[in-house]
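Novice: quick check, what structure comes out for this input:
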Amino acid sequence: MPLLRFLTVGALAALLAAAAPDVLTAQAPAIRPPSVDSVPRPAAAAADVGSVDAILAALYDVISGPAGTARDWNRFRSLMAPNARLMPARALPNGGGSVTMWSADDYVATAGAGLERSGFFEREIHRTTEAYGQIMHVFSTYESRRTADLTERPFSRGINSIQLLKDGSRWWVVSIFWDAERPGNEIPSKYLPR
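Specialist: As a prediction, this is how the structure comes out:
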């Protein structure tokens, strides 16, 4: 009986070993996020998404406005690819960093009321870009004020790292990852107007 058990275990081990290469090389099924065509989004104005300049101008414009003025959040959503992410970086007391990840709807729910309540005007003051194929990476240096008065000192400055996709007919915002200027994290001169 021990010999039979040994042979059975041995045969099972040999079978598993023979099948192992197939198991090890088998590809996991690809997880496909929704394409820009598969998730309903509010229709974008062609003037907002026809070029990189246009979509960035629309992005800054749609979040900006005086206190007490509602933003056009459907316009905001129309700029975003399905599953787009908006991600503020935060400095931690230990010198490290953390990130919060929002969908477009999360951003509206989390930040929207504050932008409308306090007044918020953000504008781009410098830009660098890198492009390849259908993708564009934009480092967009910004200034934030409570009013549209450019003589008002900005209460915040920083850099928006924006990833864009050209789908053949329009541009989409895929992600925005940003960090604010603060002591010890000054904006380098190469990302400021000359």
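
Novice: okay, CA-based contacts and neighbour counts for the rest of this
Specialist: Noted.

Novice: contact partners for residue 126?
Specialist: By CA atoms under 8 Å, 6 or more residues apart in numbering, the contact set of residue 126 is 140-142, 191-193.

Novice: helix/strand/coil for it?
Specialist: Three-state assignment for residue 126 (DSSP: H, G, I helix; E, B strand; the rest coil): strand.

Novice: residue 76: neighbour count?
Specialist: 20 (other CA atoms under 10 Å).

Novice: kindly report the same for residue 51.
Specialist: Look at residue 51: counted by other CA under 10 Å, it has 16 neighbours.

Novice: where do the helices sit along this protein?
Specialist: Ranges of helices in the chain, per DSSP state H, are 2-25, 46-49, 52-63, 73-79, 104-118.

Novice: how about this one, so we can line them up?
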Amino acid sequence: MWAVTTAPLTSDDTSDRTAVQAVVDAFFSAFVSGPDCSERMDRLRGLLLPEAVVVRTCGLEPAVMTVEEFIAPREALLTGGSLTDFHEWALEGRIDVFGDIAHWFGSYAKAGTQTGEKFTGRGMKTIQLVRTAQGWRVSAAAWDDEREGLELPHA
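Specialist: Below you'll find the model as predicted:
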């Protein structure tokens, strides 16, 4: 059995949490339709370890993707013209850090117009990160979206 301590944050821990949050914010900010999408996708590639794993669940059989299997169809969708005014953003989340590993778990929202129809959605994402010589990088991410019978509480 192990125990959790509630020692105050050290300056290094605060610095790590700030750096992890910056990666999480940059991850979400990649998913915006319109100009500069290719640059945002390139920044997203730089945030992910080349071997990172991304998993979509959403009530379906899990889809396990490599970095390019995850990014390429989203870039095509964000630049293809059928999806407009789209963006994703974090609502609230929790960061845990231990040494050279970190985890963000939280809720997010998305909105846009697809083939002329406005839509919104919410879900939960988990993002695992590791410290590298270049800073914090995403090693894995997974998400599940709201659907019939599975909803986030409304604030």
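
Novice: how about the helices of the first structure in a markdown table, adding distance to residue 86 of the first structure?
Specialist: Below are the helices of the first structure laid out as a markdown table (distance: least, CA to CA, whole Å):
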| stretch | distance to residue 86 of the first structure |
| --- | --- |
| helix 2-25 | 36 |
| helix 46-49 | 18 |
| helix 52-63 | 12 |
| helix 73-79 | 12 |
| helix 104-118 | 7 |
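
Novice: for residue 157 of the first structure, find the nearest of the ones you listed.
Specialist: Residue 157 of the first structure lies closest to helix 52-63 among those, at 13.5 Å (CA to CA).

Novice: and the gap between the aligned partner of residue 100 of the first structure in the second structure and residue 145 of the second structure?
Specialist: Under the alignment defined by TM-score structural alignment, residue 100 of the first structure is paired with residue 63 of the second structure. Computed with CA to CA, to the nearest Å, the distance linking residue 63 of the second structure and residue 145 of the second structure is 14 Å.

Novice: more crowded one of the two?
Specialist: residue 145 (19 against 12).

Novice: what does that one correspond to in the first structure?
Specialist: So residue 145 of the second structure corresponds to residue 180, using TM-score structural alignment.

Novice: do residue 37 of the second structure as well
Specialist: That one, residue 37 of the second structure, aligns with residue 70 by TM-score structural alignment.

Novice: for the closest residue to that match other than its chain neighbours, grab the count of nearby residues.
Specialist: Of all residues not flanking residue 70 of the first structure in the chain, residue 116 sits nearest, at 5.9 Å (CA to CA, 6 or more residues apart in numbering). Residue 116 of the first structure has 18 neighbouring residues, counting by other CA under 10 Å.

Novice: surely residue 116 of the first structure meets residue 69?
Specialist: Yes - between residue 116 of the first structure and residue 69 a contact is recorded at 5.6 Å, counting by CA atoms under 8 Å.

Novice: so who does the closest residue to residue 187 of the first structure other than its chain neighbours touch?
Specialist: In space, and not counting its chain neighbours, residue 187 of the first structure is closest to residue 181: 6.2 Å by CA to CA, 6+ apart. Neighbouring residues of residue 181 of the first structure by CA under 8 Å, 6+ apart: 156-159, 187.

Novice: how much space between the closest residue to residue 45 of the second structure other than its chain neighbours and residue 153 of the second structure?
Specialist: Beyond its immediate neighbours in the sequence, the residue positioned closest to residue 45 of the second structure (CA to CA, 6+ apart) is residue 67, lying 7.2 Å away. Between residue 67 of the second structure and residue 153 of the second structure the distance is 31 Å, computed by CA to CA.

Novice: what does residue 73 of the second structure give?
Specialist: Taken as CA to CA, the span from residue 73 of the second structure to residue 153 of the second structure is 30 Å.

Novice: these two: who's more crowded?
Specialist: In terms of neighbours (other CA under 10 Å), residue 73 is the more surrounded of residue 73 of the second structure and residue 153; the figures are 11 against 5.
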